[in-house]
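Asker: Give me a model of this one.
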Amino acid sequence: MPMITVDWLEGRSPQQKRELADALTNAFVDIAKVQKEQVWIVFRDVKRSDWAMAGVPLG
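Answerer: Model prediction:
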C-alpha cells in the first residue's frame, strides 16, 4: 500500500488538495499498478514560521 506524504506551506485550499490527491492517486494506479483504494495520502500543512530553507526561517 503506497503512503504519500505531502509536506508544504499552509494555505492551500481543500479543492487544491482534492485535485492533487486525485492526480497522485492516478499516477500510482497507472505507474505502480496498484488499486486506487490502496493509495493513502497525508497532507501536512506547515506554518511559515516552522519552515526554514538554507538555514533561514521563512516566517
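Asker: C-alpha from now on. contacts and neighbour counts both.
Answerer: Noted.
Asker: what about the helices in this protein?
Answerer: Ranges of helices in the chain, per DSSP state H, are 14-32.
Asker: didn't His44 look like it was pressed against Thr5?
Answerer: No His there; residue 44 is Arg. Yes: with contact defined as C-alpha atoms under 8 Å, Arg44 reaches Thr5; the gap is 7.3 Å.
Asker: Please generate a structure for the following sequence too, so the two can be compared:
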Amino acid sequence: MPIINLQILEGRPESKVKSLISALTDATSEHLEVPKERVRVIVQEIPQSRWAVGGEIMQDRKN
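Answerer: Next up is the predicted model:
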C-alpha cells in the first residue's frame, strides 16, 4: 500500500488540495500498478509561521 505524505503551506483553496490528492493518487496507481483504493495520501498543512526558507519565516517573506 503506497503512502504519500505531503507537506504544504496552509492557505490553499480546498479545491486545489483535493485536485492534487486526486492527481497524486492517479499517478501513483498508474506508475506502481496498484489499485487507486490502495493508495493513501496524507496532507499536512503547515502554518506560514512554522515554515522557513533560508532562515526566514514564510509569513515574513515578501513575494
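Asker: re earlier: what do Arg44 and Thr5 of the first structure both touch?
Answerer: Shared contacts of Arg44 of the first structure and Thr5, defined by C-alpha atoms under 8 Å, 6 or more residues apart in numbering, are absent.
Asker: Now do the same contact list for the closest residue to Arg40 of the second structure other than its chain neighbours.
Answerer: Spatial nearest neighbour of Arg40 of the second structure, chain neighbours left out: Ile3 (4.7 Å); criterion: C-alpha to C-alpha, 6 or more residues apart in numbering. Going by C-alpha under 8 Å, 6+ apart, Ile3 of the second structure touches Val39, Arg40, Val41, Ile42.
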